[in-house]
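J.: could you look at this predicted model? Sequence included:
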Amino acid sequence: MMRTWFITGISRGFGRLMAEKLLSTGNLVAATVRNLHAVDDLKAQFSDRLWLAPLDLTDGSAIRTTVNAAWQDLGRIDVVVSNAAYGLFGAAEEVTDAQIHHQIDTNLLGSIQLVRAALPHMRAQGGGRILQISSLGGQVAIAGGSLYHATKWGIEGFMEAVAQEVAVFGIGCTIVEPGSARTSFRGQGAISGPRIQAYDASPSRKVNRLIEDGSVLSPGDPAKMVDAMIDSVEQNPAPLRLALGSDTYSHMAQMLATRLGQLEAQRELACSTDWNDKAIQLR
């Protein structure tokens, strides 16, 4: 089924692959990039079906202006894909204040404002679908990823609540959980903070080394992942989460089993902290 899509960050990675796939199969795509020249080839090939605008997700007012302009020009947008993001890595003490603010402004606040800008239009048109690209890092935390995890765990909580708020309007929300994939993320989409020598003894340093070691291949096929994202729009109701990659499945399964075991071990303690209403009534 042909649809009109709005995708942030199509210069590389999942956004680029998704835009190429959708355009080549006849869909209309409204897309944003920070540098329009990064997609000159797509403009030349698909100028009749590609609506483009420059956008930096740290500019909240520009997000709303861009979303409004896309809807005004195209009339209807069926799917909004909140994709643009990057990873900030290093121990929490190592990253700078400026890096922290930029990471949160881009990944968390930018994604929140994108969804908020799209919702009035989706309500007015009677429905739509939102795909929030999160990651395995939105479910499982590792040393050295504290700030990245803060943004991904944050946006997942936001989207879980929004999904409940807007279902009544025919709007479906899906949180996409890709594992490690062979995109340019490690080379271009991941940065590290300054290093404090003491943290050479910390497990957080493993992440720094992984980013720098280009010989380590990721298990995920980004083209297959993008196909799964696109196909998910056909599912009704929308899946709340879409786990992609064997590493995502295995790590999430292990994490959920561990957390459930820890919770069960605290059942008696948890219940013991309720008010004893029977005792109160007997007084």
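T.: Happy to help now that I have it. Numbers count the residues shown, from 1 in each chain.
J.: going forward, measure contacts and count neighbours with C-alpha atoms only.
T.: Will do.
J.: the stretch 101-250 of the chain: helices as residue ranges?
T.: 110-125, 146-166, 205-212, 222-232, 246-265 (DSSP state H, counting those that start in this stretch).
J.: ok, which of the ones you listed comes nearest Asp41?
T.: helix 222-232 (19.0 Å; C-alpha to C-alpha).
J.: quick one: that closest one to chain centroid distance?
T.: Helix 222-232 sits 14 Å away from the centroid of its parent chain (C-alpha atoms, centre = their mean, to the nearest Å).
J.: buried set for that helix?
T.: For helix 222-232, burial by neighbour count (16 or more other C-alpha atoms under 10 Å) applies to 222-223, 225-226, 229, 232.
J.: let's bring in a second one:
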Amino acid sequence: MSKTWLITGSARGLGRFIVEAALAAGDNVLATARDPGRLDDLKAVHGDRLASFMLDVTDMMAAQAAVEAAVAAFGRLDVLVNNAGFGHLAPFEQASEVDFRSQIDTNFYGVVNLSRAALPVMRRQRAGHIIQLSSVGGRMGTPGMSAYQAAKWAVGGFTEVLAKETAGFGVKVVAVEPGGMRTDWGYNARGNAPELLPEYQASVGAIQQLLQHYVGHEIGDPAKVAQVIVDLTRRESVPTHLLLGSDAQHVFNQADAVRRQEAEAWADVTRSTDFDGTDLSILARLRVD
């Protein structure tokens, strides 16, 4: 049986690749975007299997209306892909409050809004997949990306909790965490950078230099990422976090090793705050799964 998808940020970049992959798999798609007219060429090819919807993911009422539109058009909602998002490179001190908040609202609260709207439908169906398009940046810190990565870290934590809450009634939640992909994300991220204060040249300036050489030569193929996402929706068992791309694996391993080394180096201080003589056998009953 074909599935029904709701995909945010569908007009360009990875979102459009996901729309195309879902349609190629024979599924129905409600593709949302701020400018849904950019999807008209796909609608001309795929007819009634593709519907479009104007959506600002930061608007909770609009998120609810988008879910209702998907159900009205296709009778159910099987897959939600929270893809809409953007990042701007700037030191935290030099980032405007408006831009910082806009990144948090889009990258995190957009995910919250659509998930909140979709969950009652999927719970009643006792089935569904919620795919959060996060980033390897949700597991590491990159100078200049404070707003974007703070949101992605939040998406990762939100996904872990949601996946545990919904597992009992058949709804699967995954945070997909790609590395760099050949979309326009990198161009947009570096295009709004302010003139750096001298003190940030060594940190954020180094990332600016890296992006100058990396943007346009990213390792990740968005078409292959989109196909992995389609494959996830066909699986009964899915991971809570899924890194995609050799670069994502590489930098995650580095970041994780640093955290482990730091935790071990400070382990005595960590344990020093326990009450003296505490019975630690209780720890055997604490679970994270």
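T.: Perfect, I can see it now. In this text, all values refer to a predicted model and were calculated from it rather than measured experimentally.
J.: and the longest strand anywhere in the second structure, what does it pack onto?
T.: Longest strand of the second structure, by residue count under DSSP state E: strand 171-178. Secondary-structure packing of strand 171-178 of the second structure (3 or more C-alpha pairs under 8 Å, 6 or more residues apart in numbering; DSSP states H and E): strand 128-133, helix 146-166, strand 241-244.
J.: which of those sits most buried?
T.: Comparing these by mean neighbour count (mean count of other C-alpha atoms under 10 Å), strand 128-133 ranks first with a mean of 26.
J.: that one vs the first structure, average offset?
T.: Superposing on the first structure places strand 128-133 of the second structure at an average distance of 0.5 Å from its equivalents, by mean C-alpha distance after the TM-score superposition for the first structure.
J.: contacting residues around that strand?
T.: 77-83, 111, 115, 122, 155, 159, 170-177, 229, 233 (C-alpha atoms under 8 Å, 6 or more residues apart in numbering).
J.: show the buried residues in these.
T.: Going by neighbour count (16+ other C-alpha under 10 Å), the contacts of strand 128-133 of the second structure have 77-83, 111, 115, 122, 155, 159, 170-177, 229, 233 buried.
J.: re earlier: make a markdown table out of the helices of the stretch 101-250 of the first structure and add distance to Gly9 of the first structure.
T.: Shown next, in a markdown table, are those (distance: least, C-alpha to C-alpha, whole Å):
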| stretch | distance to Gly9 of the first structure |
| --- | --- |
| helix 110-125 | 12 |
| helix 146-166 | 17 |
| helix 205-212 | 21 |
| helix 222-232 | 14 |
| helix 246-265 | 23 |
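J.: to Ala44 of the first structure, which of these lies closest?
T.: Going by C-alpha to C-alpha, the one of the helices of the stretch 101-250 of the first structure nearest Ala44 of the first structure is helix 222-232, 22.3 Å.
J.: how close does Leu114 of the first structure get to Glu264 of the first structure?
T.: Distance from Leu114 of the first structure to Glu264 of the first structure, counting by C-alpha to C-alpha, to the nearest Å: 38 Å.
J.: oops, could you answer that again for Ala201 of the first structure instead?
T.: 34 Å.
J.: who has more neighbours out of those two?
T.: Glu264 (12 against 9; other C-alpha atoms under 10 Å).
J.: from Ile18 of the second structure, how far out is the residue lying closest to Val155 of the second structure once chain neighbours are set aside?
T.: Leaving aside its chain neighbours, Val155 of the second structure sits nearest to Phe108 (6.0 Å; criterion: C-alpha to C-alpha, 6 or more residues apart in numbering). From Phe108 of the second structure over to Ile18 of the second structure the distance is 20 Å, taken as C-alpha to C-alpha.
J.: closest one to Pro194 of the second structure among the helices and strands packed on strand 171-178 of the second structure?
T.: Short answer: helix 146-166, nearest of these by C-alpha to C-alpha, at 14.5 Å.
J.: mean deviation (superposed) between that closest one and the first structure, please.
T.: With mean C-alpha distance after the TM-score superposition for the first structure, helix 146-166 of the second structure averages 0.9 Å from its match.
J.: contacts for that helix, please.
T.: By C-alpha under 8 Å, 6+ apart, helix 146-166 of the second structure touches 86-88, 91-92, 100-101, 103-104, 107-108, 111, 132, 134-135, 137-142, 171-175, 240-241, 289.
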